[in-house]
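fold the following for me, if possible:
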Amino acid sequence: MRRRGLRFLADRWRAVVTLAAWSVLETGQTFLMGYALARALDQGFLAGRADVGLGWLGVAALAVAVGAYGTGRVYGGVAALVEPVRDRLVRRVVARGVREGDGGALSGLTQQVEIARDTFAGLVMVSRSFLFTAAGALIGLCSLDPLLLLVVAPPLAAGVALFAATLRPLARRQEAFLVADEGIAAQLGRVCPGLRDITAAGAEERVAADAGARIAAELRAARSLARWGVVRVASLAVGGQLPLVLLLATAPWLLDRGVTAGALVGALAYVTQSLLPALQNLVHGLGTSGARLAVVLRRLAPDTAPSAATGVAWTEATPTDHAPDPPRAAVRGPVTNPPDTSRAAVQLLAQQPTPDTTPTAAPPPAPPALSVTGLTFAYGPTSLPVISGLDLRLAPGAHLAVVGPSGIGKSTLAGLVAGLLRPGNGVIQVYGHPVPGRAAAAHRVLIPQEAYVFTGTLAENLGQLRPDPVPQAEVWAAAEAIGLDGLLDRLGGPAAEVDPGTLSAGERQLIALTRAYLSSAPLALLDEATCHLDPEAEERAERAFAARPGGTLVVVAHRISSARRAAQVLVMDGQRVDLGGHEELVERSSLYRDLIGGWSRVGSQPPLPLRDADGVDAVAGPGLAGDRRHVVAHGAVGQMEAAGDLGDGGAPGGQG
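Okay, the predicted model is just below:
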């Protein structure tokens, strides 16, 4: 970090020189404050010449005005050093957040970068102020009488040296305190949304003990930081207040050796009005803000070179070209109504037959687009697994639809594949790369229900997942494939500015879908990403993703049409799963038939009359309040989820 700072200053030497020049002008008032006061006493008022005394005081007042002008110009010089630092940090945070999927990028951009900017500006100001103020005061003391310099300089140097010795320990303890504080925040962020589950599972003591340990760690860090703060106060006392005591204590000795009364008063002015305030600002500014800046810069600017953080990692994560294998899927798990056995590996081929093997040498097979082995996940250590022992294998080019009752785990599966959730057991790989991981993140793109569109141009929104600007011809081709071309025409093309608040939910989804289509990631995960589109627009978007060269598509379906278009359909029913084509599942899966009935306009035909004696429908049909036409009753009423049962407190509709 020190080397980077020196290189940064060397590259901006003109700004450093300009800042130093204005600082010299500002420091003129420091020198003349004590010198003019001494001359006003010795040559003016004590000599009976009031006009001379007033003249020297006028010179001091003029120096204050000139110094104020220099101070105003100093801020411009500081800005010339500070703003490039902020711009560089912003670029680094944005690059890491967009290209590497860094979850801390938002905090880095909104808080840590601004902390670094403000702190760096403060450090430049206090360090520069102390350096030039001390130089002006010491030169003034020497000009009045070298004996004054002998009394003031040694304790000042000792105080500064003592303070410098505390900088590194203070920085380490400041970082330890911040880490402990962040640990408490992260722990509470995990605990507070799950208080009901913690109470239900009887885990209060365990969670309380963990939180207590983190609080105790922060307390230890705070006490250690406070102890070193005492040393910092001691350095201020030695360097700033001891010289004042020594001047008063040695005043008779100084006067006996020719130091004038005016020079002694001027020396007291130098210490009280210049050196002591400058040292206080240095100790408090550099001691606290300097430690904070060191911590923030280590987090925002890691030791890796910029290319490793932005270019190399992205290049290595870019999908490699390989010969397309026939799209196929394999799933193993507790199968609903399997034809032969209750636990079997089901292999299904889609779209293409398996190629004949030949004795000629062939390149090694490409890794599967998605490989899930023994996947188990539960929302809590004592909760029932949402997914249990799932094995799934998708070849490049496969098209899979995931269906099931609301709240059964569809979106959970998408979140696990995307690396947003961590499984309790099992292994997930995307194109041979483990999840979570940067390489796997570069090979998949997740489009959720609620699309994110930021203020900016359409081109910036659509090219967010690409390292370089996307050519306009490619933007228009993707927009036409997805169905965004109408909005592009209406807004005025890719260069048009976008106000997310003026767009409909469907328009925002089309932008997010086109952005994902333009990304380099071959595996697209559509987690009910077309729920705000009409059936025709949904079909157009899904067919575009399915036709992407080398692309693999997984759709969490909310319409039966999505399942019909897919080569394979994964039916999730608690800890049981079933996989097959649409017609095959209609024949063997009662749950799938129920889902089709709930999705269809007519509805499935119940085995009992449509209404019983109490007027209650035996089978739920479409159009239930709040179900977005994809909530289907499954099981007894007492087993149904109610609003608020989910982790976010919302209704079960739309959650998988």
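
only C-alpha atoms for contact and neighbour calcs from this point on.
Noted.

buried residues of the helix or strand hosting residue 219, list them for me.
Using DSSP states H and E, residue 219 sits in helix 204-236. Buried positions in helix 204-236, judged by neighbour count with 16 or more other Cα atoms under 10 Å: 211, 214-215, 217-218, 220-222, 224-225, 228-229, 231-232, 235-236.

and if you look at stretch 475-491?
475-476, 478-485, 487-488.

including secondary structure, could these go into CSV?
Below are the buried residues of stretch 475-491 laid out as CSV (DSSP: H, G, I helix; E, B strand; the rest coil):
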residue, secondary structure
475, helix
476, helix
478, helix
479, helix
480, helix
481, helix
482, helix
483, coil
484, coil
485, helix
487, helix
488, helix
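
closest to residue 167 among these?
For the buried residues of stretch 475-491, the residue nearest residue 167 by Cα to Cα is residue 475; the value is 52.5 Å.

any idea how far residue 516 is from the closest one?
To residue 516, residue 475 is 12 Å away according to Cα to Cα, to the nearest Å.

joint contacts of the two?
Contact criterion Cα atoms under 8 Å, 6 or more residues apart in numbering; residues shared by residue 475 and residue 516: residue 462.

how about the buried residues of stretch 475-491 in TSV, adding distance to residue 344?
Listed next are those as TSV, based on distance: Cα to Cα, whole Å:
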residue	distance to residue 344
475	45
476	46
478	41
479	42
480	43
481	39
482	38
483	41
484	43
485	46
487	48
488	49
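
re the thing from before, the helix or strand just after the helix holding residue 219 vs helix 204-236, what angle?
Later in the chain than helix 204-236, the nearest helix or strand by DSSP H and E is helix 242-249. Counting by axes from the mean of the first three to the mean of the last three Cα atoms, to 10 degrees, helix 242-249 lies at 40 degrees to helix 204-236.

for comparison, sequence B:
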Amino acid sequence: MGLLVWSGVEAVPPLVSGLFVSAAVDQGFLAGRPGVGVAWLGGFGAAMGVRAYAARAGFPYLAGVVEPLRDALVERVVRGALARPAADPAAVARLTEQVESARQLTATLLRTLRGVGVTLVAALVGLALLAPVVLPLVLVPLLAAGLLFVRLLRPMAAGRQAVVLAEERLAAEAGRALRGLRDVQATGSGEAVARALTGAARESAAASRALGRASALRALVVALGGRLPVLAVLAAAPWLLARDALTAGELLGVATYLLQQLDPAVRTLAGTVGGWLLNLAVVLDRLAAATAGTDTPAGTGSAPPGVPPGVPPGVPPGVPPGVPPGVPPGVPLGEVRLTGLRYAHAPGATPVLDGVDAVFRPGEHVAVVGPSGVGKSTLAGLLAGLATPTAGAVLVGGGMRGVVLLPQEAYVFPGSVWENLTWLAPGASEPEVAEAVGRLGADGVVARLGGLAGPLRDPGELSAGERQLLALVRTYLAASPVVVLDEATCHLEPAAEERVERAFAERPGTLVVVAHRISSALRADRVLLLDGGHGVLARHGDLQVLSPFYRELVGHWLGSTTGPGAAGGTGLAS
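Model (predicted):
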């Protein structure tokens, strides 16, 4: 209500501008009364001062509209990130940037549209009061400009969205290339990466050119709505003055409305507002697409079952003791079936996985390999139920709660060592926990912390490798028929990693390892090679025969472990 009141006050100066100028000329200067003319112009100046004060007074009410929108968008993005713990942090950062962009664009649009709308309406009302005879000369081209502007919005919005998508693809390609420089060097795929980056850059440039061509037509809107009424009135002025349809003062008043109110308003609408409105529409569309399906009522979506008191939400999922119910019909316990699996990070985006078919047999040890950005971690999230396939299906014998996923960044919480190790197996006995600690080589870190009952007050005091060892023991103890290790040993030395993987392979259940060293692939029963959105599952030796790309990949990996400076490096970045 306050915003409407102050908007009404802002409408006074545009409304009276032409009337005051007309009175100053006709009743003052042309009548030989310059003091009266100056008084009318002084009144117009005072009205402009009132308008400036009203614009300032309306800002708090404008904030009351914009800030709740920003808060709602932030809440939606945060809930979406918590609902998908495996989400790319860079993507979440981009979403938060887009939220701030939406806030700023909304505030700017509301502030500008309010001023422009008030000016347009006031100018037209003033024209009707001062010289209704010129209204047809103004309204006809103004309506034509409005229709043209509306027609241009759709192609300009599509062009703007194409630019944003192309820029996001270019940023994603560049990010993958930078993160996977070791892969690029190891596999000798520099030329392929360069071609992909060049293609993305050309696509971005083409989208920008197409948007520029569509946006150039906005100049026609300005010509129709802002300039043509002025030309029409000037062309008709001699005829109107000769027939006393207008006085000299009224003609100057009409010119004031057209040149100081109407033309700037049309320019702002067609140029600045048109651009901001398109940007806001694209940003909101991207936010809606990226956070689709994340609307969770407050108070739901709390921490997963079995999380100790005080453990924050959003940590890696766990399972309670015993095998959860819900085994899909016809799928044996521990078996994993991928059927036509397709996944894209957003609608319209290029699928990361596109038609992957594979079956992991119960008790099998499978290594997932491929270049950086090919979708290995995405597949791990799909296996654990952290993401929903765009198409196809993931069927797990034991249900999604029968899968325990351990990501690269191991989660350790303040408490005792025992509480951390038995989080997913609260019923485990001390001999069982001690045996798991010894089998995985975590006895050193456990002893340093004071044994199983020792306190763990600050997880930040542990190294990344120590945190991974504790999380690996916790995962080993979990009663889950399927374990997915998503580079969960990347901070361990090769010998420690081999000990861990062999222990998990001997553990009952199916093991899926997202490999970052070739040794992981050599130890696996079978290897799933991801490349170009597709997957090939076979034994290591068979895969070398079936896939030239895998053969080349292995050759580069092995070469990187025997070349100069290769000590300790078994060389596959994720």
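
overlay them and tell me the TM-score.
Here the TM-score for the pair of chains, by TM-score structural alignment, normalised by the length of the second structure, is 0.63; 451 aligned residues with a Cα RMSD of 5.2 Å.

nearest to residue 204 of the first structure among the buried residues of stretch 475-491 of the first structure?
Nearest member of those to residue 204 of the first structure, counting by Cα to Cα, is residue 482, at 49.6 Å.

ok, the nearest residue to that closest one once chain neighbours are set aside to residue 555 of the first structure distance?
Nearest residue to residue 482 of the first structure, sequence neighbours excluded (Cα to Cα, 6 or more residues apart in numbering): residue 541, at 4.6 Å. Using Cα to Cα, residue 541 of the first structure is found at 11 Å from residue 555 of the first structure.

got it, and residue 136 of the first structure?
72 Å.

and for residue 417 of the first structure?
Here residue 417 of the first structure is placed at a distance of 12 Å from residue 555 of the first structure (Cα to Cα).

can you map out the strands along the first structure?
For the first structure, the strands defined by DSSP state E cover 328-334, 343-349, 370-377, 387-394, 399-403, 425-430, 433-434, 444-447, 456-457, 497-498, 523-527, 552-556, 568-573, 576-580.

who's in contact with residue 95 of the first structure?
Here residue 95 of the first structure is in contact with 309-310 (Cα under 8 Å, 6+ apart).

what is the aligned counterpart of it in the second structure?
In the second structure, the residue paired with residue 95 of the first structure is residue 79, using TM-score structural alignment.

got it, and residue 126 of the first structure?
By TM-score structural alignment, residue 126 of the first structure lines up with residue 112 in the second structure.

count of neighbours near its match?
Using other Cα atoms under 10 Å, residue 112 of the second structure is surrounded by 17 other residues.

who are the contact partners of it?
Residue 112 of the second structure makes contact with residue 273 under the criterion Cα under 8 Å, 6+ apart.

which parts of the stretch 301-450 of the second structure are helices?
Counting by DSSP state H, counting those that start in this stretch, one finds helices in the stretch 301-450 of the second structure at the ranges 376-383, 417-421, 430-439, 443-448.

and those as TSV, adding distance to residue 333 of the second structure?
As requested, those are arranged in TSV below (distance: least, Cα to Cα, whole Å):
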stretch	distance to residue 333 of the second structure
helix 376-383	14
helix 417-421	25
helix 430-439	23
helix 443-448	32
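
deepest of those, which one?
helix 376-383 (a mean of 24; mean count of other Cα atoms under 10 Å).

before we move on, back to that, between the buried residues of stretch 475-491 of the first structure, which is nearest residue 457 of the first structure?
residue 488 (10.9 Å).

can you give me the distance of the closest residue to residue 421 of the first structure other than its chain neighbours to residue 365 of the first structure?
Nearest residue to residue 421 of the first structure, sequence neighbours excluded (Cα to Cα, 6+ apart): residue 415, at 5.6 Å. As judged by Cα to Cα, residue 415 of the first structure and residue 365 of the first structure stand 27 Å apart.

between those two, which is the more surrounded one?
Set side by side, residue 415 of the first structure and residue 365 show more neighbours around residue 415, with 19 against 10, by other Cα under 10 Å.

thought that one was touching residue 423?
No - with contacts counted by Cα atoms under 8 Å, residue 415 of the first structure stays clear of residue 423, the gap being 9.9 Å.

quick one on the thing from earlier: ok, now how distant is the match of residue 95 of the first structure from residue 528 of the second structure?
To residue 528 of the second structure, residue 79 of the second structure is 33 Å away according to Cα to Cα.

same check, this time on residue 477 of the second structure
On the measure of Cα to Cα, residue 477 of the second structure and residue 528 of the second structure end up 26 Å apart.

out of these two, which sits in the more crowded spot?
residue 528 (26 against 23).

and the closest residue to residue 385 of the second structure other than its chain neighbours, how many neighbours?
Among residues not flanking residue 385 of the second structure along the chain, residue 400 sits closest, at 5.7 Å (Cα to Cα, 6+ apart). By other Cα under 10 Å, the residues close to residue 400 of the second structure number 22.

distance of residue 400 of the second structure from residue 407 of the second structure?
Applying Cα to Cα to residue 400 of the second structure and residue 407 of the second structure gives a distance of 16 Å.
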